[in-house]
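Chemist: Quick one: sequence and predicted model below, then my questions.
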Amino acid sequence: MTARVGLAGELLVGEWVHHQFGYPPETTWRSAYRRTRFPEDGDDRLGYDFLVTTPDKRLLIEVKATTDAVPEIALGESEVRRAQALAEDEEYLIAFVVHAHALDPARRRLHILPNPLAAGGFEYYRVAGSSMRIQFQLTAG
């Protein structure tokens, strides 16, 4: 079910990108889910699912889809790294898709969220939970 929800979310965002910017999904979709519609492989290691190039900037859009109405997401390692390492002409956005009633297309909702790792980005969010997992290197001696 999770894969179906994720794919449905990315299909919706592909339609939104096409409507907003005029670029069809075959030119902007980068995730591995693109294999379901196009012959070229996608790459889930990029840290984003869609890349939209405008005259002013490059938009990197990460899709998060859920059937829950809970406004909460988790960012994976590649997503965190990419959201932190932006060039001056890049903007990282999160497209949050809520499938309120399973996969009913008429009840899907799309919300565009700012980059939580950009300067001031955490003003829109709060940390859910009480811990953060981090790894580090120990020095000898």
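Modeler: Right, received. Where do you want to start? What you are looking at is a predicted structure, and each value in this text was computed from that prediction instead of being measured.

Chemist: From here on, just use CA atoms for contacts and neighbour counts.
Modeler: Noted.

Chemist: Residue 18: neighbouring residues, count only.
Modeler: 17 (other C-alpha atoms under 10 Å).

Chemist: same check, this time on residue 52
Modeler: 20.

Chemist: show me what contacts it?
Modeler: 17, 21, 23, 28, 58-61 (C-alpha atoms under 8 Å, 6 or more residues apart in numbering).

Chemist: Relative to residue 99, how far out is it?
Modeler: When C-alpha to C-alpha, to the nearest Å is the yardstick, residue 52 and residue 99 sit 24 Å from each other.

Chemist: And residue 9, by the same measure?
Modeler: Residue 9 sits 8 Å away from residue 99, going by C-alpha to C-alpha.

Chemist: more crowded one of these two?
Modeler: For residue 9 versus residue 99, the count of surrounding residues by other C-alpha under 10 Å is larger for residue 9: 25 against 22.

Chemist: adding another structure so you can compare the two:
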Amino acid sequence: MVMAAGVLTGVLDGTGMVDAISQWLVRIIPDSMGPHLPLITGLLSLPMTFFMSNDAFYFGVLPVLTETASTYGVAPAEMARASVIGQPFHLQSPLVPALLLLVSLSKVNLGDHHKLALWRAAAVSLVMLTVAVLTTAIPFG
């Protein structure tokens, strides 16, 4: 898996795709929204890491967002901190094998589990994002 992630990162970076997509994003993102990319990334990390694997998000999407944010003076570390905000929500994803095992062993229906857990995981992620913005770990703009 690590090798595959390295290959994906190498292909995206080595072929210039990250730069090309980033330049396209810079053209379509209004200048006033550019400095808010860490906050936007924090919000996007909830659904994106739920519906796609961590590898796809962190090795495919995040490099593009980080390169785009650098155009607006946002540091890569700020983007990295913003990207992990969605992890409590990601851990409820059916793409996480441990969740499927735990739900199966406890004989709980995945849908029932999601009804009880998803809103709580989203709330935890949003509280984390709020605290990160208030403490300036993630800049607001």
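Modeler: Perfect, thanks for sending it. Because the structure is a prediction, the values reported are computed rather than measured.

Chemist: Could you report the TM-score for this superposition?
Modeler: Here the superposed chains carry a TM-score of 0.27, computed using TM-score structural alignment, normalised by the length of the first structure; 63 aligned residues with a C-alpha RMSD of 4.7 Å.

Chemist: Overlap in contacts, residue 9 and residue 99 of the first structure.
Modeler: Taking C-alpha under 8 Å, 6+ apart as the contact criterion, the common neighbours of residue 9 of the first structure and residue 99 are residue 65.

Chemist: Let me know the next secondary structure element after the single longest helix found in the first structure.
Modeler: Looking across the first structure with DSSP state H, the single longest helix is helix 2-21. Heading C-terminal from helix 2-21 of the first structure, the first helix or strand you meet, by DSSP states H and E, is helix 25-28.

Chemist: I'd like the distance between the most centrally placed residue in the second structure and residue 80 of the second structure.
Modeler: To find the centre residue of the second structure, average its C-alpha atoms and take the closest one (C-alpha atoms, centre = their mean): that gives residue 45, at 3.0 Å. Distance from residue 45 of the second structure to residue 80 of the second structure, counting by C-alpha to C-alpha: 11 Å.

Chemist: that older thread, the helix or strand containing the residue nearest to the centre of the second structure: how far from the chain's middle?
Modeler: Taking DSSP H and E as the criterion, residue 45 of the second structure maps to helix 37-51. When distances are taken as C-alpha atoms, centre = their mean, to the nearest Å, helix 37-51 of the second structure is centred 4 Å away from the chain's centroid.

Chemist: Give me the buried positions along the helix or strand following that helix.
Modeler: Once the chain leaves helix 37-51 of the second structure, the next helix or strand it forms, by DSSP H and E, is helix 54-56. Counting neighbours by 16 or more other C-alpha atoms under 10 Å, one finds that the buried residues in helix 54-56 of the second structure are 54-55.

Chemist: same check, this time on stretch 3-12 of the first structure
Modeler: Across stretch 3-12 of the first structure, burial judged by 16+ other C-alpha under 10 Å covers 5-12.

Chemist: so the residue nearest to residue 76 of the second structure when sequence neighbours are not counted is in which element?
Modeler: Taking C-alpha to C-alpha, 6 or more residues apart in numbering as the measure, residue 76 of the second structure lies nearest to residue 66, with 5.9 Å between them; neighbours along the chain are not counted. For residue 66 of the second structure, the enclosing helix or strand under DSSP H and E is helix 62-71.
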